[in-house]
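> this one's structure only:
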């Protein structure tokens, strides 16, 4: 007991006299004393009670908004009266239904990452997109390349052509001329909007055919029928044989006058002129301009001069063998305009 009282006194005296050295000595001396003396356990200090956390207003609001606890279900009739079945406690609520666990997340495909914008609004992970087929295509054959180069034919309905504006011809409607109206002709400056192709005329009660079809306009067709009718009446009266056919030459042709390299366009270019080379009578005789113009007093010469004179009353231009050498073998007749009022006539 005295030893225990003396040791602390000596230790305090040593520390006061030599503070620096006493610190090292005290540490070693204290370890020595602890080894000699029996160890005593320090009394256990009481722990402070935990302070309850202040209630959260959001939790209280959520608790108020939560659904009230379910009421206990009523006891079935006759159950538990004889002690055969256990009674259901009244204070315990109905057990909550089992909650299905969410499916495990689908891992992203290797080498691909999902953007935040691609994820669902509620956090749903979208399924991986299918990879496009990047297998190399076989080289195209030359025939396939040519087929791709050619434009495909339109598969839609065929476009309806626009309306063609033409003028009806009274001579064709009345049957004075035999033929049909054809599509408009357009060849540069030449052309005709309502051309006719006629093959005969009906005059004096019979039909007179042409040696070749004539492409002309309506005005020329009517004038031609009237003129052939006069020649037919003269032949029937003087030569005692009507005209059976008309020898026709050039009708529609886009060229200059006299086929020159320059100058005015001929009336042939507008389907407004016709060349006539002669007539064939019903008795089989032929009268040609080139061979029968002379002698003038012969029956054939008189018929050709009568035909020339009658044409001057029907057409605005009549050229024959006496006009120039270019017309020594035919009559040229047209309805070209001469003079400022288109009423002048040329008859040669």
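Sure thing, it's come through. No experiment lies behind these values; they were computed from the predicted model shown.
> only C-alpha atoms for contact and neighbour calcs from this point on.
Noted.
> which strand runs longest in the protein?
For the chain, the longest strand by residue count, based on DSSP state E, is strand 206-216.
> buried residues in the next helix or strand after that strand, which are they?
Downstream of strand 206-216, the first helix or strand assigned by DSSP states H and E is helix 218-238. Neighbour-count burial for helix 218-238, counted by 16 or more other Cα atoms under 10 Å, picks out 218-235.
> check it against this one:
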């Protein structure tokens, strides 16, 4: 038996050597299998199987969010690029995309309703509180500042009184005048005559510069009277001198120059012979000696006074000549 085994082993070795030259890995497997079949080579030990790992629980699948459907882009071409196409109105808006099926329609906004209009013969309802809004009422302008009173220094006052004496003016000082509504005359004078034999009837209450201007103008009146009527003036009829009131007596108006004794109204001129010169009566005459005299003395007044108003200026001065020495910027004068 041993000899047979040796022979078989030698045969296997020779066969294995022959196969080895052709396929080394395959020869080793064949020789080992034959050896195991003949009991010359111990059988292979069974390979241990690796323990199976427990399967992980399946992850829940999350559906990806559906991407919104692409919206059509508005045309970038302008109406000007399309010949003949109408231009869109400013209030036109593009059409809304269609609502998806199954959804309730969005509520439509109600148009704003106009407030009810009052019926014919009825006034519109006043707002709450019974007061109208301030925006509907024009804001009244602030009251104009009153004219400043005529204030002279001691030297100016003495020089003015000296000039009045040289002109033959009869005047006496009065106590200062102070009123509650802005009228103020620190140094008033009562003037009875402007010299050259011309009286003031009644006497005028005025300030020294105004009395001097009256005296100078009275000499021009005398020259025009001699040229027109061959007579001299006897007196000047005074309508108003100092009077604390607004202009033209209108409430809310600026304080008149009469309120500071800086204005005098001449109603007429009395001549030594012949008819009296009445400003209101002469205003209706177009030509003639009296009308020419009236225009001449009025023009001469514009030389001595800064304001001259009379018939034709406005209804408030149809009956007299208003003369004053109002102070304005850049020496501005009003001669109407």
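Here it is on my side, so go on. This is a predicted model, so every value here is computed, not measured.
> what comes up buried for the longest strand of the first structure?
207, 208, 209, 210, 213, 214, 215, 216.
> pick the one among those residues closest to residue 289 of the first structure.
Of all these, residue 210 has the smallest distance to residue 289 of the first structure: 16.0 Å, by Cα to Cα.
> re the thing from before, can you put the buried residues of strand 206-216 of the first structure in CSV and add distance to residue 189 of the first structure?
Output for the buried residues of strand 206-216 of the first structure, formatted as CSV (distance: Cα to Cα, whole Å):
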residue, distance to residue 189 of the first structure
207, 35
208, 33
209, 31
210, 28
213, 23
214, 20
215, 17
216, 16
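> for those residues, which one is nearest residue 168 of the first structure?
Nearest member of the buried residues of strand 206-216 of the first structure to residue 168 of the first structure, counting by Cα to Cα, is residue 216, at 13.4 Å.
> please give the element, helix or strand, for the alignment partner in the second structure of residue 280 of the first structure.
Residue 280 of the first structure maps onto residue 270 in the second structure when the alignment is built from TM-score structural alignment. Secondary structure assignment for residue 270 of the second structure, by DSSP H and E: strand 263-271.
> just give the nearest non-adjacent residue to residue 13 of the second structure, would you?
Nearest residue to residue 13 of the second structure in three dimensions, chain neighbours excluded: residue 31, at 7.8 Å (Cα to Cα, 6 or more residues apart in numbering).
> what do we get in the first structure for that neighbour?
Checking TM-score structural alignment: residue 31 of the second structure goes with nothing.
> does residue 31 of the second structure really touch residue 16, like I thought?
Yes - if you go by Cα atoms under 8 Å, residue 31 of the second structure and residue 16 touch, sitting 5.8 Å apart.
> list the contacts for residue 315 of the first structure?
By Cα atoms under 8 Å, 6 or more residues apart in numbering, residue 315 of the first structure lies in contact with 223, 333, 334, 335, 345.
> what do you get for residue 311 of the second structure?
Taking Cα under 8 Å, 6+ apart, we find residue 311 of the second structure in contact with 279, 280, 283, 317, 318, 319, 320, 321.
> tell me which element the counterpart of it in the first structure is part of?
In the first structure, the residue matched to residue 311 of the second structure (TM-score structural alignment) is residue 321. According to DSSP H and E, residue 321 of the first structure maps onto no helix or strand at all.
> residue contacts, the counterpart of residue 183 of the second structure in the first structure?
Per TM-score structural alignment, the equivalent position to residue 183 of the second structure in the first structure is residue 190. Residue 190 of the first structure sits next to 254, 269, 270 when contact means Cα under 8 Å, 6+ apart.
> one more: residue 221 of the first structure?
Neighbours of residue 221 of the first structure in contact, by Cα under 8 Å, 6+ apart: 171, 177, 196, 198.
> same thing but at 7 Å, please
Residues in contact with residue 221 of the first structure (Cα atoms under 7 Å, 6 or more residues apart in numbering) are 171, 177.
> which parts of the stretch 101-250 of the second structure are helices?
154-167, 208-229 (DSSP state H, counting those that start in this stretch).
> which of these sits closest to residue 7 of the second structure?
Using Cα to Cα, these put helix 154-167 closest to residue 7 of the second structure, at 171.3 Å.
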